[in-house]
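Participant: structure for this input, please:
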Amino acid sequence: MPYRLTVLGTGYLGATHAACMAELGFEVLGLDVDQAKIDRLRRGDLPIHEPGLEELLRRNLESGRLRFTTSFEEAANFGDVHFVCVGTPQKKGEYGADVSYLDAVIESLAPHLDRQCLVVGKSTVPVGTAERLAEKLVRLAPAGAQVELAWNPEFLREGFAVRDTLHPDRIVLGVASDRAEKVLRDVYAPLGEEIPIVVTDYPTAELVKSAANAFLATKISFINAMAEVCEAAHADVKQLSLALSFDERIGGKYLNPGLGFGGGCLPKDIRAFMARAGELGAYQALTFLSEVDAINMRRRARMVDLARELVGGSFEGRTVGVLGAAFKPNSDDIRDSPALDVSVTIAQHGGKVTVYDPVALGNARAAHPDLGYADSARGAARDADVVLLLTEWQEFVEIDPEELGLVVAARNIVDGRNALDADAWREAGWHYRALGRP
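Facilitator: Purely as a prediction, here's the structure:
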């Protein structure tokens, strides 16, 4: 391979990108300032749950193509292309994105860049960030203008990150020179020629990710707004969604009604998008995202209300079994998890809550030690006055309603993801309720 790659930041995005680039045949050096995380990665111990990623990590460690370090000097000396994959969380008390981790990486790496290279941002950032960082690189790097910046946003879905990296539906290259474009085309050439590549400027590349997440959030909140109307009209949002999905202008993807979105991307990204639009004087263009966000949060409150109805109007002295802690299946990510938000709210209202999740229990326990936890779905449901399905793990979708009914105090269930067979649960004697359905 003509280039050696570094990946700066080994969280969810960085660990995935490093392992996948090594899998494509590149020599890759991953960097993080967290020594404990680097030690784990060197042992082939993945600190996150992502299907298929640990196998890639271990295989490429063994081959020698993938290594890890905490030294920016080593990374600068090693790499021809430096991918920046650090987080941009929501600022505390504000909607805007905190890009301080990005600045810290640039300020730590640039003083060691004494030869021609390309720094590639993959993080989701407010538009205008790339141009500012490009100027900072040239100012701080000994090699000056020989150090270029490109912006190459990621479009990973948790649970499908390996597939999305090795088989992306598109690649966006925000570049300021033909050389930067050529380098990135070379880097991604092993993925195949059939993948669409969009070459554009910095601000457009930055906006692509923000716009994509805003659209997805809007589509999810749209069907959940329809669920609110369906409840008021005694209609069935699942059938409504099905009918809409046959319209090729609309399609069925992300049109699943339920508890709404969470995680470390959509909520904070749409808020950061609104904040940046306001700074640019274009706030009115994105005011609809305020309602998208509000609809999403209302779903959580409605879930609590449905559960309260099924236990007689109060959670005091009631036992609640919760299936799911992660914000989505096939992940152990609990950031802004609707499942845990609902669980904590019910506990605050006097309910005795017991949670089970196939992989996210450790993270949930650490974040919310006051909740109860079980090591199985049956354990979470034992003696429950109501069971809540809050994360649609396949394990939960396939539960035998008759078998689960043997351990509960009352056969009440609220399907927060519209994932269960309502008829089968009702035939087994359960009082079945779901968001947006009669």
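
Participant: going forward, measure contacts and count neighbours with C-alpha atoms only.
Facilitator: OK.

Participant: which is the next helix or strand following the helix or strand where R58 lies?
Facilitator: For R58, the host element (DSSP states H and E) is helix 53-63. Using DSSP H and E, the helix or strand that follows helix 53-63 in sequence is strand 66-69.

Participant: what's the helix or strand that comes right after that following strand in contact with?
Facilitator: The helix or strand immediately downstream of strand 66-69 is helix 72-78, counting by DSSP H and E. By Cα atoms under 8 Å, 6 or more residues apart in numbering, the residues outside helix 72-78 that reach it are R4, L5, T6, L29, L31, T69, S108, L109, H112, L113.

Participant: pull out the buried positions in helix 72-78.
Facilitator: F72, A75, A76, F78 (16 or more other Cα atoms under 10 Å).

Participant: need these in TSV with distance to E50, can you?
Facilitator: TSV is the format used below for the buried residues of helix 72-78 (distance: Cα to Cα, whole Å):
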residue	distance to E50
F72	27
A75	26
A76	29
F78	28
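
Participant: just the residues you listed now: which is nearest Y202?
Facilitator: A76 (23.2 Å; Cα to Cα).

Participant: any idea how far K122 is from R115?
Facilitator: Relative to K122, R115 is positioned 22 Å away (Cα to Cα, to the nearest Å).

Participant: higher neighbour count, these two?
Facilitator: K122 (22 against 16; other Cα atoms under 10 Å).

Participant: what about the residue nearest to that one when sequence neighbours are not counted, how many residues close to it?
Facilitator: The spatially closest residue to K122, leaving aside those adjacent along the chain, is P153, at 4.5 Å (Cα to Cα, 6 or more residues apart in numbering). For P153, the count of nearby residues is 23 (other Cα under 10 Å).

Participant: measure P153 to L13 for me?
Facilitator: P153 is 11 Å from L13, by Cα to Cα.

Participant: next one: N412
Facilitator: 39 Å.

Participant: check which helix or strand covers the residue nearest to K122.
Facilitator: For P153, no secondary-structure element claims it when assigned by DSSP H and E, so it is in no helix or strand.

Participant: now the second one, please; I'll put the structures next to each other:
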Amino acid sequence: MRLTVIGTGYVGLVHAACMADMGHMVLGIDLDADRIESLARGRTPFYEPGLGELLHRTIESGHLRFTTSLAEAARFARTHFVCVGTPQRPDSNAADLRFVDAVMDDLAPYLRDLGGWCLVVGKSTVPVGTAVRLEERLGKVAPQAEIAWNPEFLREGFAVQDTLRPERLVAGVVSPRGEATLRGVYAPMLRVGIPFISTDLSTAELVKLAANSFLATKISFINAMAELCDATGADVMTLAEAVGRDSRIGHAFLQPGLGFGGSCLPKDIRALVARAEELGLGDSVAFLQQVDEINTRQRRRAIALAKQLVGGSFSGRNVAVLGAAFKPGSDDVRDSPALAVAAGIYCQGARVRVHDPRAVDRARAVFPGLQFALDVPKSCEDADVVLHLTAWPEYGEIDPARLAAVVRRPVILDARHNLDAARWRSSGWTFRAFGRPWLGGPPPLDFDARSVHRIHDVNEHDQSMFSSHGGLPQ
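Facilitator: Here you go, the predicted structure:
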């Protein structure tokens, strides 16, 4: 089939390359001429495992090419995927739909002039009711064009895998022809038994937001339990293991730590709350506001515990931060908990040096005041405390005995629960982690669980960084 993908950000580029790899003829469209030129040469604008190789292969095969022209896109295919960003609005928690609206408005005249039936498929994450509104908007100019909604469920770091072998395909359609077209697009997946869920437009929109809200709730729940463990001496890791053994709950996303970030979960739960409030149903999802607050509080708790570990003040202290990306396997620093903590500590007077295997350049662009290092020992030189904030696998391979030789004080906060506490402690390190203050022994003499909860002295400037939603396009 011939397909277009409008928007070559994270979702769009992965979708375009994967559809081309499945054998479709795909045209990618973006208004950024520099980006299109770079993509045509096989250069990816962000890091995603496997995407670079996929891009080169599909370009060389002739199945994928790029343009800035919507007119060319309308002529090229009858099925158009819209993959532009829907970030959080700067003035509210609602989703900013300007880019989706602009694509529909700009594409519609070309579809009208060409005539004939065509399908415009939204993949962007939007508030429920958007597709119906866009259907009416598009129909006024190009009545032969049909809308469908096909949300994506990508995990950064696994996006290629999630696109080629998804757990399910959800299609919101308004006609049998629209459904048949999408079944044709995904025919190779359907042949291997991947479930195809056909539904209405509103349900398809809501599925993505509901899924992300549920995942965010699990993360905040276990972090709330970690707070109780800090106050009582219980072990959150054992708690999570025991609770996760319940088949109704499971272990997925029941990992205590610094909380969630990135371009999806934070803004999606806020957008869902905002839309519910518009519908007069704010009380129904009010718990998501608490989910968001617990998540943001984890960042303040990390700063409070780090401050305690350096003696109560960051002034004149050296802080090493391991991790800047919001998650391993990505160079994305949008709403990164790690970067928010690093910046918050810097604003309280510490010298902060950050290491990340992939995200240093993007992190430096967001917070140029921080120092950055290209290797772990350099980032930890003369550190008074080391903060493990992004769970890159290579951090689990660090030799704590060797690292102890370069720091000023062998003290580490494992905010991701991915390090071997016994190994670090046997190498002479003071080791701390949320929900595990005792680590199997008596409380350390310098630990005051209550002080970790006294986090309200963070000033407004620091607080603004904990829920940043700027960054890269979708």
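
Participant: which of the buried residues of helix 72-78 of the first structure sits closest to V320 of the first structure?
Facilitator: F72 (49.3 Å).

Participant: quickly find the element holding A226 of the second structure.
Facilitator: helix 201-232.

Participant: what about that helix, how far off from the first structure?
Facilitator: Aligned to the first structure and superposed, helix 201-232 of the second structure gives a mean residue distance of 0.4 Å (mean Cα distance after the TM-score superposition for the first structure).

Participant: which other helices and strands contact that helix?
Facilitator: helix 130-141, strand 145-149, strand 169-172, helix 236-244, helix 265-278, helix 287-309, helix 449-453 (3 or more Cα pairs under 8 Å, 6 or more residues apart in numbering; DSSP states H and E).

Participant: okay, the ones you listed in CSV with distance to E37 of the second structure and mean neighbour count next?
Facilitator: Listed next are these as CSV, based on distance: least, Cα to Cα, whole Å; neighbours: other Cα atoms under 10 Å:
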stretch, distance to E37 of the second structure, mean neighbour count
helix 130-141, 30, 17
strand 145-149, 29, 24
strand 169-172, 32, 24
helix 236-244, 48, 16
helix 265-278, 30, 22
helix 287-309, 39, 22
helix 449-453, 50, 16
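
Participant: go through the ones you listed and name the closest to V385 of the second structure.
Facilitator: That would be helix 287-309 among those, by Cα to Cα, at 7.1 Å.

Participant: any idea which helix or strand comes after that closest one?
Facilitator: strand 318-322.

Participant: for the next helix or strand after that following strand, packing partners?
Facilitator: Per DSSP H and E, the first helix or strand lying C-terminal to strand 318-322 of the second structure is helix 337-346. Applying 3+ Cα pairs under 8 Å, 6+ apart, we find helix 337-346 of the second structure packed against helix 287-309, strand 351-355, helix 460-465.

Participant: if you set the cut-off to 10 Å instead, what comes out?
Facilitator: helix 287-309, strand 318-322, strand 351-355, helix 360-366, strand 385-388, helix 460-465 (3 or more Cα pairs under 10 Å, 6 or more residues apart in numbering; DSSP states H and E).

Participant: average offset of it relative to the first structure?
Facilitator: Relative to the first structure, helix 337-346 of the second structure is 0.4 Å off (mean Cα distance after the TM-score superposition for the first structure).

Participant: ok so, going back, mind listing what's buried in the helix holding A226 of the second structure?
Facilitator: 201-209, 212-231.

Participant: mind putting the helices and strands packed on helix 201-232 of the second structure into TSV with distance to R425 of the second structure?
Facilitator: Formatted as TSV, those follow (distance: least, Cα to Cα, whole Å):
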stretch	distance to R425 of the second structure
helix 130-141	53
strand 145-149	52
strand 169-172	47
helix 236-244	17
helix 265-278	34
helix 287-309	15
helix 449-453	20
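
Participant: for A404 of the second structure, find the nearest of these.
Facilitator: So among those, helix 287-309 is nearest, using Cα to Cα, at 16.0 Å.

Participant: how big's the offset between that closest one and the first structure?
Facilitator: Mean deviation for helix 287-309 of the second structure: 0.5 Å (mean Cα distance after the TM-score superposition for the first structure).

Participant: now that helix against strand 318-322, angle please.
Facilitator: 140 degrees (axes from the mean of the first three to the mean of the last three Cα atoms, to 10 degrees).

Participant: which strands and helices sit next to helix 287-309 of the second structure?
Facilitator: Against helix 287-309 of the second structure (3+ Cα pairs under 10 Å, 6+ apart) you get helix 201-232, helix 265-278, helix 337-346, strand 385-388, strand 411-414, strand 430-432, helix 449-453, helix 460-465.
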